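> no FASTA, just this:
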């Protein structure tokens, strides 16, 4: 019989589960950085340890958050929610991770997702009630898990909901020039033009560093805040303490662009290297410089070159910003959420709303990108 035990810290989870079940994805190092990053006013983390006959067989990271519903529903519904204050925020128990594009449930070899979803959902329902969370959401799971979740929806009454897709570039052989050849001719022309024009204001110095010093961290965090404030979708707000923690991890690599004359940092990109996969995780840009220098595209060029240099065969770039990513050759990675509200009436209401959520309603650029794939 399957049982679920709860741990409140990543360090309390048996090391064998992290090592065996979270290879190639954000693992213990990631969750420890989140726990120690001063985010406790936004998230409450916990880890569902799956056991069979008293032995650990799997792990499902979770977090609780008060979710602004206007982030996940179509604009017309968001306007309606503004006049119903009690529905604007939903205390929600998520399976997955904040700031992570794709949900992961780690299982030891010999166990299938379909076998554990039902008992795990039952444990989640109990925890949601104990924590006064109105909703339970399996956050951003991919096509490979879809059949198992359809079975869960049928047996436990959850409803599916289209989520913001991830984005990824498969890196063809040949380095940066090989990558350029994979782009549509017009997109390749535009990227080369932007890279050329970006150098007109002056040369930039490129550095790729690990474990940057305090002065560098402060500069890049200031740039991150500029980008955060400019963004339309704000699911979480990262702290300086989080950057201090994540900077210590060997998986973290910072691409820094600085003014070639003054030495002032004008842009950065934080990338992770996980096996043969690179992840473009966070960026920060000085927008007083950025438009003229096309800093985002110069960061991207360096990220692609770095990815090749470390042996990566795929570069993930996360959710949002789809128009630009389409031009840079990204493919969409379909993701879905699976939800249950504790209130039966609201469960039906939110389920009906979820049926109306499409790629087009999430972001108009998404439909165009999907049609081009």
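Received, thanks. Since the model is a prediction, treat every value here as computed from it, not as a measurement. Residues are numbered from 1 along each chain as shown.
> make it CA atoms for all contacts and neighbour counts henceforth
Fine.
> Wait, a helix at residue 91?
No: counting by DSSP: H, G, I helix; E, B strand; the rest coil, residue 91 is not found in a helix; it is strand.
> Skip the chain neighbours and tell me the closest residue to it.
residue 66 (4.2 Å; Cα to Cα, 6 or more residues apart in numbering).
> how much space between that neighbour and residue 285?
Going from residue 66 to residue 285 by Cα to Cα, to the nearest Å gives 29 Å.
> Counting neighbours around each, name which of the two comes out higher.
Neighbours per residue (other Cα atoms under 10 Å) separate residue 66 from residue 285, with residue 285 holding more: 25 against 15.
> Work out for me the element the nearest residue to the more buried one once chain neighbours are set aside sits within.
Residue nearest to residue 285 in three dimensions, not counting chain neighbours: residue 267, with 4.4 Å by Cα to Cα, 6+ apart. For residue 267, the element it lies in under DSSP states H and E is strand 265-274.
> Pasting the second one now:
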């Protein structure tokens, strides 16, 4: 098999290579990127004005302008803090979480050649939650271990457990998914045990709400840390996009095309665990983003990863910005966990994608 096969089209599992008309697909991809970036900017600009506080759109942008050195807002310190310390970092973190989780889902689906793979299904999110809870409630590390480091350790341990279970069962992508389900339940149970046995009532309420996915505690530190880690992961994954195309044909074909299968898989899975851990430590376990949105992006730009990954990132960012806006305004001042909203939206959307995939076969 030559590299031309990868460049001219991608084989759909169980079917022939699908040609990729270069001029048409390039035009569609450019349009998706332009529209996606515009939608993301508009989404952030609009949703930052949402909230239960009595602040007009003019007030919100006066505060932002004042912090950028453009005039003075004329508002109180409390009103300034609501916009600059609460709404804006929360909205930006939502965009980062959506981009990162969607990217991780696309990478894992490609590496494992399974459309059901994502950090939540494979137990990485549950493991990261366990690591974060160990640090937050039990104080593991005596303050030397941060929440993000604990979450990363838990994510790596969870994924190693899943891979070991799958290998012990004979390997194969189907067994990886089944092992992921088992790993998810295991680490969720461990997390629940820690919370119920060691946390007080106030900690229990806060942790359980956070485990369902919550951006209510977002601050500028979270935005910078998660943004830096996710940006690093995006760069690495984009540089590996051609190798991911080769993985579509299977490990043997990828190896014959000159891809170092073990090295690339180890690198990308480590990056995926790192991104997931950082996002879970800041926002809790948010499901269905990495499962559904890569499929939506494939419908827009096709399966080639040089185009799929940027589209997935943009779709994920826009999606999470609006999900968070709904979560904090639908029943204001009471807030819905973000993970609840993603599940309510994600399950029907995933069902539609499955039906469309069935109809195209």
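Cool, got the structure. Computed from a predicted model, the values in this text were never measured in an experiment.
> Do you know the score for how well these two fit?
After superposition, the two chains reach a TM-score of 0.24 (TM-score structural alignment, normalised by the length of the second structure), with 150 aligned residues with a Cα RMSD of 6.9 Å.
> hmm, back to that, my guess is the residue nearest to residue 285 of the first structure contacts residue 284, does it?
Yes: in this structure residue 267 of the first structure lies within contact range of residue 284 using Cα atoms under 8 Å: 5.4 Å.
> rewinding a little: list the residues that contact the residue nearest to residue 285 of the first structure.
By Cα atoms under 8 Å, 6 or more residues apart in numbering, the residues touching residue 267 of the first structure are 220, 223, 256-258, 283-286, 295, 299.
> Please, which helix or strand holds residue 5 of the second structure?
Counting by DSSP H and E, residue 5 of the second structure is part of helix 3-8.
> right, I mislabeled it, should have said residue 230 of the second structure
Going by DSSP H and E, residue 230 of the second structure is in helix 220-239.
> ok, now residue 18 of the second structure?
strand 17-19.
> After that strand, which helix or strand is next?
helix 22-47.
> Show me which positions of that next one end up buried.
By 16 or more other Cα atoms under 10 Å, the buried positions in helix 22-47 of the second structure come out as 28-29, 32-33, 36-37, 39-40, 43-45, 47.
> do the same with stretch 290-307 of the second structure
290-298, 300-307.
> Common neighbours of residue 267 and residue 284 of the first structure, please.
In contact with both residue 267 of the first structure and residue 284: 220, 223, using Cα under 8 Å, 6+ apart.
> Looking at the contacts of residue 267 of the first structure, which is nearest residue 45 of the first structure?
In terms of Cα to Cα, no member of these lies closer to residue 45 of the first structure than residue 283, at 24.6 Å.
> so that closest one, which of the three states?
strand.
> number of nearby residues for it?
The number of residues packed near residue 283 of the first structure is 23, by other Cα under 10 Å.
> Quick check: the gap between it and residue 207 of the first structure.
From residue 283 of the first structure to residue 207 of the first structure the distance is 15 Å (Cα to Cα).
> Distance from the helix holding residue 230 of the second structure to the middle of the chain?
Offset of helix 220-239 of the second structure from its chain centre (Cα atoms, centre = their mean, to the nearest Å): 11 Å.
> got the buried residues for that helix?
Buried residues in helix 220-239 of the second structure, counted by 16+ other Cα under 10 Å: 220, 222-223, 225-227, 229-231, 233-234, 237-238.
> Equivalent analysis for stretch 243-258 of the first structure, please.
For stretch 243-258 of the first structure, by 16+ other Cα under 10 Å, it's 243-247, 251-258.
> the strands in the stretch 1-150 of the second structure, which residues?
9-11, 17-19 (DSSP state E, counting those that start in this stretch).
> Redo these as a markdown table? Include mean neighbour count and distance to residue 152 of the second structure.
Formatted as a markdown table, those follow (neighbours: other Cα atoms under 10 Å; distance: least, Cα to Cα, whole Å):
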| stretch | mean neighbour count | distance to residue 152 of the second structure |
| --- | --- | --- |
| strand 9-11 | 19 | 33 |
| strand 17-19 | 14 | 38 |
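> rewinding a little: the buried residues of helix 22-47 of the second structure into CSV, with extra columns for distance to residue 180 of the second structure?
What follows is the buried residues of helix 22-47 of the second structure, written out as CSV (distance: Cα to Cα, whole Å):
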residue, distance to residue 180 of the second structure
28, 35
29, 33
32, 33
33, 33
36, 32
37, 34
39, 34
40, 32
43, 34
44, 34
45, 38
47, 35
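> Show me which of these is closest to residue 276 of the second structure.
residue 40 (21.4 Å).
> Give me the distance between the closest one and residue 316 of the second structure.
Counting by Cα to Cα, the gap from residue 40 of the second structure to residue 316 of the second structure is 10 Å.
> Thank you kindly, that will do.
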